[in-house]
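>>> Sequence plus the predicted model coming up.
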Amino acid sequence: MRNKAGRFSPQHPTLGGNTGIRYSADHTGTVPMWHRWIPAVTGLVLIRLLPPKAAPAAAPARGNLRLQAVLLLASATLFAVALWLSGGGEPAHTLLKLILLLAVPALLLRLSRRDRADQGHIHERPSAWRHYAPIAPVTAWLALTYAGPLAVPAGDYAARVDLVTLALTVVVVFSVNSLLEEVFYRRWLQTRWEHVIGPRPAIVLTSLLWAAWHVGIQGTGHLVTDLSSAIVNQGVQGLFLGYLWSRYRLMWPILVVHGAMNAAPLLLGML
């Protein structure tokens, strides 16, 4: 199996006693899996301690919302499978993402505008508390992930390109990955499944689906091993992102975290 950059990746058998997991699709470097767990668990605890003020619960799903949830689930599943079958390289990765995570869902939701999962409590004007409470878990996650002994190693991309190329890379990566994925997986998919099965099961379901597609760009060809690695890495990160969205219903916290996941290793190379 080739990764996003078109290189073969070494096996990382988390089921066989090796606790190293890849933290980027651009190279084969690994970190111990608890380096990813500790920041996420710390963030989850802080979210639990700093809940939103009088956040409304999701109403039971009506028939059209259930259909939306199922169709979005199918689109997410098809994306993960198609990307894996394609080998995970470009341009398949970006084209599949734009079609299955943006174009198809946007058309679906446009045709279903009269029965939206986010009517009411997502567009409710957030209190000042809900605006600022996410600062604590997001800051703690950033500090643990990119500073101190748990820090993700810096990449050398920033040192190899000029500033214009670096800036364009960051903007494109943020738009195609962080922004698009968070809108699809958290705002669209998770929100609808919260109405169907409840918030916590929806967070788990969305996290697993978000983790699964990473097999296509970070896989080794050993499907069970690759899935286990994705679950203990992106799956755990997805729980943090999903809980941020479920608790606060604000886009900026999940965009900051997801954006840092992708861009920080690049930018740290400038230091």
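Structure's in. What do you need?

>>> use CA for all of it now, contacts and neighbours both
Will do.

>>> Doesn't residue 21 belong to a strand?
Yes: applying DSSP: H, G, I helix; E, B strand; the rest coil, one finds residue 21 inside a strand.

>>> Nearest spatial neighbour of it, chain-adjacent residues omitted?
Using Cα to Cα, 6 or more residues apart in numbering and skipping the chain neighbours, the partner closest in space to residue 21 is residue 30 (4.9 Å).

>>> Residue 247: what's it in contact with?
47, 51, 52, 55 (Cα atoms under 8 Å, 6 or more residues apart in numbering).

>>> which element is the residue nearest in space to the middle of the chain on?
For the chain, the residue nearest the mean C-alpha position is residue 238 (5.3 Å; Cα atoms, centre = their mean). In the assignment (DSSP states H and E), residue 238 maps to helix 236-248.

>>> list the buried ones in that helix?
For helix 236-248, the neighbour count (16 or more other Cα atoms under 10 Å) marks 236-248 as buried.

>>> picking that back up, I'd like to know which of the contacts of residue 247 is nearest to residue 156.
Residue 156 lies nearest to residue 47 out of the contacts of residue 247, by Cα to Cα, at 33.4 Å.

>>> Quickly note the distance from that closest one to residue 264.
22 Å (Cα to Cα, to the nearest Å).

>>> Which other helices and strands does the following helix or strand past the helix holding residue 238 contact?
Next along the chain after helix 236-248, taking DSSP H and E as the criterion, comes helix 251-268. For helix 251-268, the elements it packs on are helix 135-146, helix 157-160, helix 163-173, helix 236-248, judged by 3 or more Cα pairs under 8 Å, 6 or more residues apart in numbering; DSSP states H and E.

>>> So which bits of helix 251-268 are buried?
Buried residues in helix 251-268 (16+ other Cα under 10 Å): 253-268.

>>> then this one, side by side with the first:
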Amino acid sequence: MRSRILFGTGLLVFSTALAALLFSGRTEIRTSADAESPPTALVTALLPIVVAMVLIRLVPARLPVLPPLTGSDRPAVARQGWVLTAIAVLFALVVLVVDLGDWYGLVKVTVLLGGSWLALRIWRAPSAGAAAQRSAMPRWAYWLGPIPAVLAWGYLLYYSPLAGDRDMSDYEQYDTGFLITAMVLTFLTASVAEEIFYRVLLQTRLEAVLGRWPAIMVTSLLFAAMHLSRIGDGPHWVVLATIIVWNGGFGLLVGYLWARYRNAWALIVVHGAVNSLPLIPVLLH
């Protein structure tokens, strides 16, 4: 019952945020905190996520799933899951009330990964089962299964006619070395650190206790909450709805990718792409 309530509540949050944007006539959203980044059409942001999630489900049709934990192992894994949830909530509150500025990346890695390392050493538990699920998976599915979804998502979001012509010329004011350094640091502190914490550590444990979709839903909303201070100005409700729809929607995509394939490399590639692909034309200019 608890799992169904969590899933239903999460679905309601996503639906309400999307409806609020649509009924207010906001057909474009800001998907980056950078002032230089242009707005993105709502359909351009969401359709690639939907298509990719369909492909994740279909390629291949059958894969082993993470079995729910029962017996003596369940309380210890559940305790780890709730402690990691508390760390995610703590970091979301910190970034909401404190302007971390240039310290944002370091604080994020320290709280999320440092806090997780400490918590998992204090509250030890057996494996949540992801390794066993991955071992039962055909090797080709582990490595090749994510490719259609990842390619379709990247093409639709950045290169298809749907994506239109994104004006990234405002980034040309920055030195190439600065942009490359910023991309590398973002890759390490966002693409790698966030996926390890939110998907590999947190979602896996919540899946073992709550089931697949409630865990994906909770993790996606916690992932969205981390971005509460990161996307632009405007009415608070618009910023909140945008973060839920865009960052939360991206969380659903990578969460499902992780749940189906248990391939952390695929998560890092997708997350790295969303942060770097728009800037590649600027670097090549």
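Sure, I can see it. Here the structure is a predicted model, which means the values were calculated and not measured.

>>> Superposing both, give me the TM-score.
Once superposed, the chains reach a TM-score of 0.86 (TM-score structural alignment, normalised by the length of structure 1), with 259 aligned residues with a Cα RMSD of 2.5 Å.

>>> what's the burial count for the residue nearest to residue 21 of structure 1?
Residue 30 of structure 1 has 15 neighbours, counted by other Cα atoms under 10 Å.

>>> What does it correspond to in structure 2?
Aligned by TM-score structural alignment, residue 30 of structure 1 pairs with residue 39 of structure 2.

>>> and what of residue 178 of structure 1?
In structure 2, residue 178 of structure 1 lands on residue 191 (TM-score structural alignment).

>>> One more: residue 97 of structure 1?
Here residue 97 of structure 1 is matched to residue 108 in structure 2, going by TM-score structural alignment.

>>> any idea which helix or strand carries its match?
Assigned by DSSP H and E, residue 108 of structure 2 belongs to helix 104-109.

>>> what comes up buried for that helix?
Buried positions in helix 104-109 of structure 2, judged by neighbour count with 16+ other Cα under 10 Å: 105, 107, 108, 109.

>>> can you confirm residue 68 of structure 2 is in a strand?
No: counting by three-state DSSP, one finds residue 68 of structure 2 to be coil, located in no strand.

>>> neighbours around it, how many?
When neighbours are counted by other Cα under 10 Å, residue 68 of structure 2 registers 16.

>>> Return the residue of structure 1 aligned against it.
Taking TM-score structural alignment, residue 68 of structure 2 has residue 59 as its aligned residue in structure 1.

>>> And the spatially closest residue to that match that is not a sequence neighbour, which helix or strand is it part of?
Excluding the flanking residues, the one nearest residue 59 of structure 1 by Cα to Cα, 6+ apart is residue 195, at 5.9 Å. If you go by DSSP H and E, residue 195 of structure 1 is part of helix 191-197.

>>> Not counting its neighbours along the chain, what's nearest the corresponding residue of structure 1 for residue 228 of structure 2?
Aligned by TM-score structural alignment, residue 228 of structure 2 pairs with residue 215 of structure 1. Spatially, and ignoring its direct neighbours in sequence, residue 215 of structure 1 is nearest to residue 226 (5.8 Å; Cα to Cα, 6+ apart).

>>> OK, contacts around that neighbour?
By Cα under 8 Å, 6+ apart, the residues touching residue 226 of structure 1 are 12, 13, 215, 218, 219, 220.

>>> ok now do the residue nearest to residue 59 of structure 1, which residues does it touch?
For residue 195 of structure 1, the contact set (Cα under 8 Å, 6+ apart) comprises 58, 59, 60, 61, 65, 117.

>>> go again using 7 Å as the cut-off
Contacts for residue 195 of structure 1 (Cα atoms under 7 Å, 6 or more residues apart in numbering) come out as 58, 59, 60, 61.

>>> Which residue in structure 2 occupies the aligned position of residue 203 of structure 1?
Counting by TM-score structural alignment, residue 203 of structure 1 lines up with residue 216 in structure 2.

>>> now stretch 232-247 of structure 1: which residue numbers in structure 2?
With TM-score structural alignment as the criterion, stretch 232-247 of structure 1 aligns to 245-260.

>>> where's the residue nearest to residue 173 of structure 1 when sequence neighbours are not counted relative to residue 196 of structure 1, distance?
Distances taken as Cα to Cα, 6+ apart place residue 262 nearest to residue 173 of structure 1, at 7.3 Å, with adjacent residues excluded. Relative to residue 196 of structure 1, residue 262 of structure 1 is positioned 31 Å away (Cα to Cα).

>>> Ok, residue 62 of structure 1 next?
For residue 62 of structure 1, the distance to residue 196 of structure 1 - Cα to Cα - is 9 Å.

>>> Repeat that for residue 50 of structure 1.
Using Cα to Cα, residue 50 of structure 1 is found at 25 Å from residue 196 of structure 1.

>>> Looking only at neighbour counts, state which of those two leads.
Neighbours per residue (other Cα under 10 Å) separate residue 50 of structure 1 from residue 196, with residue 196 holding more: 21 against 18.

>>> Tell me how many other residues surround the residue lying closest to the more buried one once chain neighbours are set aside.
Nearest non-adjacent residue to residue 196 of structure 1, counting by Cα to Cα, 6+ apart: residue 61, 5.4 Å away. Neighbour count for residue 61 of structure 1, taken as other Cα under 10 Å: 20.

>>> Residue 179 of structure 1 too?
Residues within reach of residue 179 of structure 1, counting by other Cα under 10 Å, total 18.

>>> What of the one 3 residues further on?
By the measure other Cα under 10 Å, the count of residues near residue 182 of structure 1 is 22.

>>> need the contact list for it.
By Cα under 7 Å, 6+ apart, the neighbours of residue 182 of structure 1 are residue 255.

>>> Neighbours of residue 125 of structure 1, how many?
10.

>>> can you confirm it is in a helix?
No: read with three-state DSSP, residue 125 of structure 1 is coil and lies in no helix.

>>> distance of it from residue 110 of structure 1?
23 Å.
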